[in-house]
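*Asks:* coordinates only, sequence not included:
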């Protein structure tokens, strides 16, 4: 039986690699949540393991679906997400509006509310973001509340519009953010920012009592490449019946999967040395998770071989 402090140390060392890799920050925020004593950090890792491999909590999705290079493109997107003014639109101040006249006022506010945005622009003047949960995992009103809190925390100082779509199988929020902030700084989200955004959205959902996680695909052993937005729309409308999603392949995918497997194995080995029943249960869950991953590789040999599909 190993020393509990030693076990906690292993959990923090390898768990941080799985769940809390260093993130670049778009805006100033408090220090990362895991700047805590080792035993508290280990407790947080145990909670993430529980959610990921035992409960298999629903995974949030935060996806940048595009962005407007000028007001012509921005206005077109606003008309799309509001169904040409028929749906409520909410701004960064929490004010809601509806109708074509309100939509026109919104266009003008974005055009002149900061550096002038012309009809066409050589740079991206807005980012379009979609926030969602898997089908049946959260009520539409809770998804909207969590999206509102997400925007206030992650996109403070920027003009924002939010529209809830609850008429499809999985309720989701379309969110557009003006690239230029009130201080003149421009938003430029990177991959690390997107993961942090997922973490924040999941945190806000949990605050409303929804079981939600934001674990990386590589951590979970998933290699799926999701459909483009047009494919999702076409499937929702019944115009596309076949599944067009594919699996990621190649050296980078293999390396990510190998690294996460190494981390999971180290954590499982440490938990198996614990005298605590809960730790033993987590270890068994991890071993089962790794077994499932191995069976997936057998079914999908291109993952192991790194061969591209023809």
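*Replies:* Ah, there it is. Here the structure is a predicted model, which is why all the values come from computation and not from measurement.
*Asks:* use CA for all of it now, contacts and neighbours both
*Replies:* Noted.
*Asks:* next, count neighbours for residue 91.
*Replies:* 19 (other Cα atoms under 10 Å).
*Asks:* how about the strands in the stretch 201-310 of the chain?
*Replies:* Applying DSSP state E, counting those that start in this stretch to the stretch 201-310 of the chain gives strands spanning 224-225, 246-247.
*Asks:* export those strands as a markdown table, with columns for mean neighbour count and distance to residue 91.
*Replies:* Shown next, in a markdown table, are the strands of the stretch 201-310 of the chain (neighbours: other Cα atoms under 10 Å; distance: least, Cα to Cα, whole Å):
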| stretch | mean neighbour count | distance to residue 91 |
| --- | --- | --- |
| strand 224-225 | 13 | 32 |
| strand 246-247 | 14 | 36 |
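*Asks:* to residue 71, which of the ones you listed lies closest?
*Replies:* Set against residue 71 and scored by Cα to Cα, the strands of the stretch 201-310 of the chain come closest in strand 224-225, at 30.8 Å.
*Asks:* who are the packing partners of that closest one?
*Replies:* strand 246-247 (3 or more Cα pairs under 8 Å, 6 or more residues apart in numbering; DSSP states H and E).
*Asks:* tell me which element residue 107 is part of?
*Replies:* Using DSSP states H and E, residue 107 maps to helix 100-112.
*Asks:* same question, residue 127
*Replies:* Using DSSP H and E, residue 127 sits in strand 126-132.
*Asks:* pasting the second one now:
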């Protein structure tokens, strides 16, 4: 009997259910309630902010792990349910909602960034006039080109072809680069994942480099999903053998990178600059994004003539890098 009482007492203490502390008055009972409230509030805010601020599946695994650990904090076993646990669970729920709403507000309003008035003052402090500062803000924040800038825009690489006096080869003073180039520079560091289902790799094993493109295309189309998209959207202006080599390169790399049912390819949002980007720069950016691109581009470089590589790579990016 004594052993049973000891076991029950230990179990109650482990779950914060000590009758004297719950029902008792004074600082001990208040401290227990405040501690429970703080526990629930802290975890609720943490999980809520993660959910509200998350824009990528990268944090999903962490959120899932954190959620699974909540049972250790709040516990829902009715046998030991008490006031302290009620406060803890209630605080968690309320502050999780507060955290989610706060995260959504931060994402939509970006309160940590300087306001437009502050940006204007910063530009003016650098010596620009108020009108010039306003033009910079319109261009930077909204992507709009002020009317007085239109005749001063230069295309491609003329902006960098300047002499020591700040003039280009034609004697004109370049003021800025093309908007597309600036978008590209801002987006080059943005990574996102695109999931490719690879459950049909076995069906694609029968495809060989010596087969005509139509048969390769039929095999990929029958596999469905991303494989079908690849076969149907690869650039038709590229020779058939180059298209065959491109499809097989993607198959060989993806199907050997993982044993899972899907593979997440990290990609770069090139925006409108993808088609105009030089081949060397395009390869360099993709190789830094994901091992898939590094291996796939190595195969393409060996199998496909350089004059066709750009069109092939653009086709692959358009299919494999949509969110």
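*Replies:* Happy to help now that I have it. Since we're looking at a predicted model, the values are computed, not measured.
*Asks:* kindly provide the TM-score of these chains.
*Replies:* Once superposed, the chains reach a TM-score of 0.25 (TM-score structural alignment, normalised by the length of the first structure), with 119 aligned residues with a Cα RMSD of 5.4 Å.
*Asks:* and the angle from the strand holding residue 127 of the first structure to helix 100-112?
*Replies:* Interaxial angle, strand 126-132 of the first structure versus helix 100-112 (axes from the mean of the first three to the mean of the last three Cα atoms, to 10 degrees): 130 degrees.
*Asks:* check which element follows strand 126-132 of the first structure along the chain.
*Replies:* Of the helices and strands lying after strand 126-132 of the first structure in sequence (DSSP H and E), the nearest is helix 140-154.
*Asks:* which parts of that following helix are buried?
*Replies:* 140, 142, 143, 144, 146, 147, 148, 149, 150, 151, 152, 154 (16 or more other Cα atoms under 10 Å).
*Asks:* for residue 244 of the second structure, give its distance to residue 219 of the second structure.
*Replies:* Relative to residue 219 of the second structure, residue 244 of the second structure is positioned 12 Å away (criterion: Cα to Cα, to the nearest Å).
*Asks:* and these two? Which one has more around it.
*Replies:* Ranked by neighbour count (other Cα under 10 Å), residue 244 of the second structure and residue 219 place residue 244 first, with 24 against 19.
*Asks:* wait, doesn't the more buried one sit right on residue 216?
*Replies:* Yes. Between residue 244 of the second structure and residue 216 there is a contact under Cα atoms under 8 Å: 6.9 Å.
*Asks:* quick one, helices of the stretch 201-323 of the second structure?
*Replies:* Remark: helices assigned in the stretch 201-323 of the second structure by DSSP state H, counting those that start in this stretch are 201-204, 213-223, 225-233, 240-257, 279-289, 291-303, 306-320.
*Asks:* what's the most buried one of those helices?
*Replies:* Per-stretch averages of neighbours, counted by mean count of other Cα atoms under 10 Å, single out helix 240-257 among these, with a mean of 20.
*Asks:* what packs against that helix?
*Replies:* Checked by 3+ Cα pairs under 8 Å, 6+ apart, helix 240-257 of the second structure has helix 201-204, helix 213-223, helix 291-303, helix 306-320 packed alongside it.
*Asks:* please name whichever of those is nearest to residue 71 of the second structure.
*Replies:* Minimum separation from residue 71 of the second structure across these (Cα to Cα) falls at helix 291-303, 37.7 Å.
*Asks:* touching the closest one from outside, list them.
*Replies:* Helix 291-303 of the second structure is contacted from outside by 242, 245-246, 249-250, 253-254, 257, 265, 283, 286-288, 309, using Cα atoms under 8 Å, 6 or more residues apart in numbering.
*Asks:* go again using 6 Å as the cut-off
*Replies:* With contact meaning Cα atoms under 6 Å, 6 or more residues apart in numbering, helix 291-303 of the second structure is reached by 249, 286, 287.
*Asks:* likewise stretch 117-131 of the second structure?
*Replies:* Residues contacting stretch 117-131 of the second structure (Cα under 6 Å, 6+ apart): residue 133.
*Asks:* and it, what's buried?
*Replies:* Buried residues in stretch 117-131 of the second structure, counted by 16+ other Cα under 10 Å: 119, 120, 121, 123, 124.
*Asks:* first-to-last residue distance for that stretch?
*Replies:* 13 Å.
*Asks:* kindly report the same for stretch 265-282 of the second structure.
*Replies:* Stretch 265-282 of the second structure end-to-end distance (Cα to Cα) = 16 Å.
*Asks:* state whether residue 60 of the second structure is indeed within a strand.
*Replies:* No. Secondary structure of residue 60 of the second structure (DSSP: H, G, I helix; E, B strand; the rest coil): helix, not part of a strand.
*Asks:* residues in contact with it?
*Replies:* Here residue 60 of the second structure is in contact with no residues (criterion: Cα under 6 Å, 6+ apart).
*Asks:* quick one: it from residue 29 of the second structure, how far?
*Replies:* Taking Cα to Cα as the measure, residue 60 of the second structure and residue 29 of the second structure are separated by 37 Å.
*Asks:* next: residue 118 of the second structure.
*Replies:* Relative to residue 29 of the second structure, residue 118 of the second structure is positioned 49 Å away (Cα to Cα).
*Asks:* hang on, the earlier thing: now the contacts of helix 291-303 of the second structure in TSV, with distance to residue 14 of the second structure?
*Replies:* Output for the contacts of helix 291-303 of the second structure, formatted as TSV (distance: Cα to Cα, whole Å):
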residue	distance to residue 14 of the second structure
249	57
286	53
287	52
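*Asks:* nearest to residue 44 of the second structure among these?
*Replies:* For those, the nearest to residue 44 of the second structure is residue 286 (38.4 Å; Cα to Cα).
*Asks:* nearest spatial neighbour of the closest one, chain-adjacent residues omitted?
*Replies:* In space, and not counting its chain neighbours, residue 286 of the second structure is closest to residue 293: 5.9 Å by Cα to Cα, 6 or more residues apart in numbering.
*Asks:* equivalent analysis for residue 260 of the first structure, please.
*Replies:* Excluding its sequence neighbours, the residue lying closest to residue 260 of the first structure (Cα to Cα, 6+ apart) is residue 219, at 5.4 Å.
*Asks:* can I assume the one you found is in contact with residue 261?
*Replies:* No. Using Cα atoms under 6 Å as the test, residue 219 of the first structure is too far from residue 261 to be in contact (7.9 Å).
*Asks:* who are the contact partners of residue 107 of the second structure?
*Replies:* Applying Cα under 6 Å, 6+ apart, no residues qualify as near residue 107 of the second structure.
*Asks:* how far away is it from residue 51 of the second structure?
*Replies:* For residue 107 of the second structure, the distance to residue 51 of the second structure - Cα to Cα - is 11 Å.
*Asks:* ok, residue 186 of the second structure next?
*Replies:* Going from residue 186 of the second structure to residue 51 of the second structure by Cα to Cα gives 26 Å.
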